[in-house]
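[1] When you get a sec, could you give me coordinates for this:
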Amino acid sequence: MTHGPPAEPDLCLSKNFVLHDVGDPASPLVMASPHSGRDYPEAFLKQSRLDLLSLRRSEDAYVDGLFDSAPQYGVPLLCASFPRSYCDVNRYAWELDQGMFRERLPEGSLTNTDKVRNGLGMMARIAGAGRGIYRHQLPVSEAYERIASCWLPYHEALEAMIERSLARFGVCLLIDLHSMPSLTHLRLPDIVLGDLHGKSCAGSIVDGVAACMAKAGFSTGRNRPYAGGYITARHGNPSGGVHVIQMEIGRGLYLDEQIVQPSAAFSTVRAQFERILPEMIALARGLEPASTGRACA
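    Next up is the predicted model:
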């Protein structure tokens, strides 16, 4: 099947995200890249004991560039501009380490989750190879500011994309784009598709996405070691018409991980993904509208 580019996409610029929107979506397929932001606030860099390269190694660097042709095919693409080490929108807003702050966090904060214990709450405590980010404890007002300026606007934009797809098509397929580091102790496929072990997306759809990836020459796995995060859990509701897949792409395919820059293979990998966009669109077009309720949590 061929699907040529429709009208030029609309570019919505916010202070902390970029929405490559389309006036006439080709299908219920939407894409988002929450961890590829690389605009580091100067105040954050001054708070950090780490150099910029060490901080950048926590990015899903340039994943947004691998899919930047999606809007030309009628697929909206939302990209965070801020780095995940500054604000991780794939966490609950108040999923934070109490030890990072001088004052008590608000009641109801999640301070003892696995992510927080590992130093990877909404405001990460560590970056790179487990190295502490901050020189000193922070005021709780810093968390309020990052939620208001980054976390909330990103989620409002993502929810609007999902709601529009539901209103137009009765269904939505969100591909949440991420990347995974090369791990010498673990042999991973090129791409891991996370569906929270069947909770966030119908199995037949995950099978279809895996088949699209195979056509492009990528090997795929499912849920191990990445089953999905907050975004997948919050929005994934197959019975309500929202199917969410967290797609983890091996950084070794396209990135020089030491210097956090696109490798010589970047253009080739980008072209591989672009070639299967029409197949992804066709897959989304074939989804049955939800028969029960709304999808967003």
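
[2] Every contact and neighbour count from this point should use C-alpha atoms.
    Will do.

[3] Doesn't residue 32 belong to a strand?
    Yes. Counting by DSSP: H, G, I helix; E, B strand; the rest coil, residue 32 falls inside a strand.

[4] Which residues are in contact with the residue nearest to it when sequence neighbours are not counted?
    The shortest distance from residue 32 to any non-neighbouring residue, by Cα to Cα, 6 or more residues apart in numbering, is to residue 78 (4.5 Å). Going by Cα atoms under 8 Å, 6 or more residues apart in numbering, residue 78 touches 17-21, 31-34, 157-158.

[5] Just among the residues you listed, which is most surrounded?
    Counting neighbours by other Cα atoms under 10 Å, residue 34 leads these with 29 neighbours.

[6] Check whether it really touches residue 79, as I assumed.
    Yes. Here residue 34 reaches residue 79: they are 5.9 Å apart, a contact under Cα atoms under 8 Å.

[7] can you pull the buried residues of the longest helix seen in the chain?
    If you go by DSSP state H, the chain has its longest helix at helix 266-285. Under the neighbour-count criterion of 16 or more other Cα atoms under 10 Å, helix 266-285 has 266, 269-270, 272-274, 276-285 buried.

[8] Identify, from these, the entry nearest to residue 168.
    Among these, residue 285 lies closest to residue 168 (Cα to Cα), at 11.7 Å.

[9] ok, that closest one touching residue 25?
    No. Using Cα under 8 Å, residue 285 is not in contact with residue 25, being 10.7 Å away.

[10] Closest one of the buried residues of helix 266-285 to residue 45?
    Once Cα to Cα is applied, the member of the buried residues of helix 266-285 that ends up nearest residue 45 is residue 266, at 28.1 Å.

[11] How about that closest one: what's its closest non-neighbour residue?
    Closest to residue 266 by Cα to Cα, 6+ apart is residue 254, at 4.5 Å.

[12] run this one through as well so I can compare:
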Amino acid sequence: MTPVTVIPGDGPLVLGQPHVGTMIPPEVSVALNDRGRAVPDTDWWIDRLYAGIAERTGATVVRQTLSRFVIDVNRDPSGVSLYPGQNTTTLCPTTTFDAEPIYRDGCEPDAAEIDRRRRLYFAPFHVALAGAIEAARIRHGYCVLYDCHSIRSVVPNLFPGTLPVFSIGTNGGTSCAPAIRAAAIDAAEASGMSFVADGRFKGGWITRHYGAPERDVHAIQMELAQSAYMQEAPPWTYEAPVAARTEAVLDRIISAILEAASKLEA
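    Have a look, this model is predicted:
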């Protein structure tokens, strides 16, 4: 079972897609309950939503094929929380976003099992992602890592109220150049759709770990409300007309980011 898929491109953009996978290795599947095997917290359809953008920009896509319920490649591998004091999920989640258990009683992963998954399933994704970033940086002199995420617009266990359509995360402005952050915000604001920058979602471990503006690697996370392109309840149907409008805005945001990045290098 291959934990990562890379679709190579020749542009400066790398699209990370760490939570689109739904595959579960057999040895993990037998330990999960029915809720866990249904993988409800998947970033459904993110690969489809960004496919046209990837083609138009020549982006390299790095996609995790395994479910985040196996191991979350957007969490600190040491297990340290990215959001201290707030509800969140862990490196190897044992509950859903709604705090519902996903394992059969007594079958939660222990330290040895977590370490095994870290080696087999976490490491390959990051080897691939780091390689894609470095290849783009060498080719163009810089790289923009855009981390693609989505989540239900209402998850009371994680955040109050309704999530804006676009949540831009730059770890408080440290993971990318100020001009890139500003370009993303300006394009989101111009859309007329709701957005926030560095709110509840400031960027996960991927954004925080790889973002290094001093090395010409600019990382930005987009947490997208799933209501903007799909039905948020099973069977999680893709809604093409709604998605087309959202994709057009995402395209403008990414174009603005890439333009800002190119000017930094001019």
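
[13] quick one: the equivalent of residue 80 of structure 1 over in structure 2 and residue 78 of structure 2, what's the gap?
    In structure 2, the residue equivalent to residue 80 of structure 1 is residue 64, according to TM-score structural alignment. Separation of residue 64 of structure 2 from residue 78 of structure 2 (Cα to Cα, to the nearest Å): 19 Å.

[14] who's more crowded, these two?
    residue 64 (29 against 9).

[15] can you tell me which residues contact that one?
    The neighbours of residue 64 of structure 2, taking Cα under 8 Å, 6+ apart as the test, are 3-5, 17-21, 125.

[16] switch to 6 Å and redo it
    3-4, 18, 21 (Cα atoms under 6 Å, 6 or more residues apart in numbering).

[17] can the residues you listed go into JSON lines with extra columns for distance to residue 115 of structure 2 and secondary structure?
    Below are these laid out as JSON lines (distance: Cα to Cα, whole Å; DSSP: H, G, I helix; E, B strand; the rest coil):
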{"residue": "3", "distance to residue 115 of structure 2": "16", "secondary structure": "coil"}
{"residue": "4", "distance to residue 115 of structure 2": "18", "secondary structure": "strand"}
{"residue": "18", "distance to residue 115 of structure 2": "19", "secondary structure": "coil"}
{"residue": "21", "distance to residue 115 of structure 2": "20", "secondary structure": "coil"}
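
[18] ok, back up a step: residue 267 is in contact with the residue nearest to residue 266 of structure 1, correct?
    No. Residue 254 of structure 1 is not in contact with residue 267 according to Cα atoms under 6 Å; the separation is 8.1 Å.

[19] returning to what we had before: and of the contacts of residue 64 of structure 2, the nearest to residue 211 of structure 2?
    residue 18 (15.9 Å).

[20] Now do the same for the closest one: its match in structure 1.
    Under the alignment (TM-score structural alignment), residue 18 of structure 2 pairs with residue 34 in structure 1.

[21] What segments of the stretch 51-200 of structure 1 are helices?
    52-56, 63-66, 114-117, 140-146, 152-169 (DSSP state H, counting those that start in this stretch).

[22] buried residues in stretch 173-182 of structure 2?
    So, applying 16+ other Cα under 10 Å, buried residues of stretch 173-182 of structure 2: 173-177, 179-182.

[23] Mind checking which of those residues are in strands?
    Within those, no residue falls in strands by DSSP state E.

[24] what's the spacing between residue 90 of structure 1 and residue 177 of structure 1?
    11 Å.

[25] Setting aside sequence neighbours, what's the nearest residue to residue 125 of structure 1?
    residue 119 (4.7 Å).

[26] burial measure for that neighbour, as a count.
    Number of residues near residue 119 of structure 1 (other Cα under 10 Å) recorded here: 21.

[27] Could you double-check that it sits in contact with residue 128?
    No. Counting by Cα under 6 Å, residue 119 of structure 1 stays clear of residue 128, with 11.1 Å between them.

[28] which neighbours do these two share?
    Common neighbours of residue 119 of structure 1 and residue 128 (Cα under 6 Å, 6+ apart) do not exist.

[29] residues near the spatially closest residue to residue 243 of structure 2 that is not a sequence neighbour, how many?
    Spatially, and ignoring its direct neighbours in sequence, residue 243 of structure 2 is nearest to residue 229 (4.0 Å; Cα to Cα, 6+ apart). Residues lying near residue 229 of structure 2 (other Cα under 10 Å) number 25.
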